[in-house]
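A.B. asks: Here is a sequence with its predicted model. Questions after.
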Amino acid sequence: MRVIDPHAHMTSRTTDDYREARRSGVECVIEPSFWSGSDKLYPESFFDYFEHIIDFETERAERIAGMDHYVTIAINPKEADDREMAEAVIDRLPEYLDRDRVVGVGEIGFNLQTDAEEWAFREQLRLAEEHELPVIIHLPHTDKPAGAERTVEILEEEGATQERIIIDHNEPDTMEYTAATDCWLGFTLYPGKISIEDVMPLLEEHGTDRMILNSSADWDDSDPLAVPKARDAMLDAGWDREVVRKLVFENPLEFFSQAENFEYEP
């Protein structure tokens, strides 16, 4: 059963990771803009990074693994707390939003839930709305319920098109807020945070429409095979094959097909 991983920071992975993911059924990945492992010191560092993931990573994915690779562009919440830096970067973001392989804005949202992060969140949300692009929203890793509640308030205040938004990094204590929206909901299968065994009861309760599984596959203790492993775990647990296919393939395909530059063909 083929897989699309809709949130994987492949610039942090090795070529062997690409090959293993492809052998496990991952045919397509979307790479959101992320913290590069150390803080960027200058606005120009962001632009070099954007060029890297747009050009080099898409070429590497195809060359190494025959995998389709797309990106979303943003200043990540972890790097949005420097207001002066954020203003300089966001001012130039429109230059990148029409580039080949760019299929959205993200990830944006909260990290420490500061005023500067909220300013960057709103500005980038407005850019996505202007360009009619999908959005990946990052829920904070601490005080998640409050972050989820504030995230939903901002989406409503901004009048964002919720059908073009994934609210990612959901856990049981965020569902009260996020499941009440028309947004798509992402679950990042990350060691020590949430597993597919944790997610399955949430899917039973809330259904599988607008639900998406991803790996993150970043610099920390993450697994680029998390989505194929979740597929297998759900099948082993007796879930209907078509329901599992919907989660790991059809839902991310439907969501990112809203982007004009998303050209993946099953």
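C.D. replies: Perfect, thanks for sending it.

A.B. asks: CA atoms for contacts and neighbours, from now on please.
C.D. replies: Will do.

A.B. asks: Hmm, Glu31 is touching His69, no?
C.D. replies: Yes. The criterion here is CA atoms under 8 Å, and Glu31 meets it with His69 at 7.4 Å.

A.B. asks: quick one: the helix or strand containing Asp91 to chain centroid distance?
C.D. replies: If you go by DSSP states H and E, Asp91 is part of helix 83-92. Averaging C-alpha positions (CA atoms, centre = their mean, to the nearest Å) puts helix 83-92 21 Å from its chain's average.

A.B. asks: Which of the residues in it are classified as buried?
C.D. replies: The neighbour-count check on helix 83-92 (16 or more other CA atoms under 10 Å) flags 85-87, 89-90 as buried.

A.B. asks: Kindly report the same for stretch 139-148.
C.D. replies: For stretch 139-148, by 16+ other CA under 10 Å, it's 139-140, 144-145, 147-148.

A.B. asks: okay, now the one to match up with it:
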Amino acid sequence: MERGPAIFDASIHPLFLPEQDLRDLAFFGVGGAVAVVGDEIEGQEPEDLLAAFARLVREEPLRLRRAGITPFVALGIHPRRIPAHGLERVIAELPALFDEARVVAVGPVGLEEGGPLEEEAFLRQLELAQSLGTRVIVRTPSREKARHTRRLLGLLRESGIEPARVLVGQVNAQTVRLVRACGYAASISVSPLRIRAEDAVALVRQLGSSDLVLASEVGAGPGDLLALPRTAWLLGQAGLSPEIVRRVARENALAFFGIDPAAAFA
């Protein structure tokens, strides 16, 4: 596979990725990434979450840089890791962590099974994003995706957060149209658990490149280190212009997160 343009990965989970995997990502063209924590951590007590967040902002950027990937960070409570007690404590301590690294968003946040606790945690983190003036990465679950996506979009609308500050992730062929119709950017997760590279290319061909970004979610369960490089290559092989490939592979993500392209791969 020929090496294509520099790629910006909108979501990787580095906590349990070995450094060799990070170096391989960089070798195959991933030059920048947003590092997140999902449900791959053990435990959901406030101490567990805060320890993972502290590691994400204090240690993981150094590992990413050593591997050749420019690090950015998003911090948020995954719906599977919402503490039964102490939610407000975690949210109260997040702003201080935002000052310790290049944190570009709250997230990933969203719903898994639904219900009052998940919705409360989601809305509180939207409020946090608004108070900090930052962006939000919203995740959608695999099960009952359409129903939960509609509920998430309703909560987003009720919150009053600006659509330009919201990235809805793990979209599929059904939900991506709904997400973009509401004015939000959409993230296509290319992985064995989400969407194949070939299907991601088909979506771009059908929908165009506007407000679409790519994420690998590598580090969160079974993944594919070559998912985004392969997708970028297949986009070119499908006859899409180099400009469209650049938009989907990096420029749309940089624009959404407000990252200066000169700093994205520094």
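C.D. replies: Received, thanks. Being a predicted model, the structure only gives us computed values, none of them experimental.

A.B. asks: could the buried residues of helix 83-92 of the first structure go into JSON lines alongside distance to Asp198 of the first structure?
C.D. replies: Shown next, in JSON lines, are the buried residues of helix 83-92 of the first structure (distance: CA to CA, whole Å):
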{"residue": "Met85", "distance to Asp198 of the first structure": "38"}
{"residue": "Ala86", "distance to Asp198 of the first structure": "35"}
{"residue": "Glu87", "distance to Asp198 of the first structure": "38"}
{"residue": "Val89", "distance to Asp198 of the first structure": "37"}
{"residue": "Ile90", "distance to Asp198 of the first structure": "36"}
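
A.B. asks: Please name the residues that touch Val3 of the first structure.
C.D. replies: Each residue near Val3 of the first structure by CA atoms under 8 Å, 6 or more residues apart in numbering is listed here: 25-28, 227-228, 245, 248-249.

A.B. asks: That one corresponds to which position in the second structure?
C.D. replies: Counting by TM-score structural alignment, Val3 of the first structure corresponds to Ile7 in the second structure.

A.B. asks: Distance of its match relative to Glu119 of the second structure?
C.D. replies: In this structure, Ile7 of the second structure lies at 33 Å from Glu119 of the second structure, with CA to CA, to the nearest Å as the measure.

A.B. asks: repeat for Ala35 of the second structure
C.D. replies: 24 Å.

A.B. asks: who has more neighbours, those two?
C.D. replies: Taking neighbours as other CA atoms under 10 Å, Ala35 of the second structure and Glu119 compare with Ala35 leading, 25 against 19.

A.B. asks: Alignment lookup: the more buried one to the first structure.
C.D. replies: Counting by TM-score structural alignment, the partner of Ala35 of the second structure is Glu31.

A.B. asks: Make sure that match is indeed in a strand.
C.D. replies: Yes. Counting by DSSP: H, G, I helix; E, B strand; the rest coil, Glu31 of the first structure is part of a strand.

A.B. asks: tell me the SS of the nearest residue to it once chain neighbours are set aside?
C.D. replies: Excluding its sequence neighbours, the residue lying closest to Glu31 of the first structure (CA to CA, 6 or more residues apart in numbering) is Val71, at 4.5 Å. What three-state DSSP gives for Val71 of the first structure is strand.

A.B. asks: since we're on Val71 of the first structure, how many residues are nearby?
C.D. replies: 30.

A.B. asks: Correct me if wrong: it contacts Ser33.
C.D. replies: Yes. Here Val71 of the first structure lies in contact with Ser33, judged by CA under 8 Å, at a distance of 7.3 Å.

A.B. asks: The longest helix anywhere in the second structure: what's the following helix or strand?
C.D. replies: Across the second structure, the longest stretch assigned as helix under DSSP state H is helix 116-132. Counting by DSSP H and E, the next helix or strand C-terminal to helix 116-132 of the second structure is strand 135-139.

A.B. asks: what's that following strand aligned against in the first structure?
C.D. replies: Taking TM-score structural alignment, strand 135-139 of the second structure hits residues 134-138 over in the first structure.

A.B. asks: And that stretch, what's buried?
C.D. replies: Quick answer for stretch 134-138 of the first structure (16+ other CA under 10 Å): 134-138.

A.B. asks: next one: stretch 158-172 of the second structure
C.D. replies: Of the residues in stretch 158-172 of the second structure, those buried (16+ other CA under 10 Å) are 161, 163, 165-172.

A.B. asks: all helices for the stretch 101-250 of the first structure, in order.
C.D. replies: 115-131, 144-158, 175-178, 196-206, 226-236, 241-245 (DSSP state H, counting those that start in this stretch).

A.B. asks: For my notes, please list the ones you listed in JSON lines and give distance to Val105 of the first structure for each entry.
C.D. replies: As requested, the helices of the stretch 101-250 of the first structure are exported to JSON lines (distance: least, CA to CA, whole Å):
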{"stretch": "helix 115-131", "distance to Val105 of the first structure": "6"}
{"stretch": "helix 144-158", "distance to Val105 of the first structure": "14"}
{"stretch": "helix 175-178", "distance to Val105 of the first structure": "19"}
{"stretch": "helix 196-206", "distance to Val105 of the first structure": "26"}
{"stretch": "helix 226-236", "distance to Val105 of the first structure": "22"}
{"stretch": "helix 241-245", "distance to Val105 of the first structure": "26"}
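
A.B. asks: Compare those helices and give me the one nearest Leu213 of the first structure.
C.D. replies: helix 226-236 (6.4 Å; CA to CA).

A.B. asks: Average offset of the closest one relative to the second structure?
C.D. replies: Its aligned residues in the second structure lie a mean 1.1 Å from helix 226-236 of the first structure after superposition (mean CA distance after the TM-score superposition for the first structure).

A.B. asks: Distance check, the closest residue to Lys144 of the first structure other than its chain neighbours against Pro140 of the first structure.
C.D. replies: Closest residue to Lys144 of the first structure apart from its sequence neighbours, by CA to CA, 6+ apart: Thr174 at 6.5 Å. Between Thr174 of the first structure and Pro140 of the first structure the computed distance is 11 Å (CA to CA).

A.B. asks: between those two, what contacts are shared?
C.D. replies: Shared contacts of Thr174 of the first structure and Pro140, counting by CA under 8 Å, 6+ apart, come down to Ala148.

A.B. asks: Identify the residue of the second structure aligned to Phe56 of the first structure.
C.D. replies: Alignment note (TM-score structural alignment): Phe56 of the first structure maps to Glu59 of the second structure.

A.B. asks: Ala262 of the second structure versus that match, what's the distance?
C.D. replies: 23 Å.

A.B. asks: who has more neighbours, the two?
C.D. replies: More crowded of Glu59 of the second structure and Ala262, by other CA under 10 Å: Glu59, with 12 against 7.
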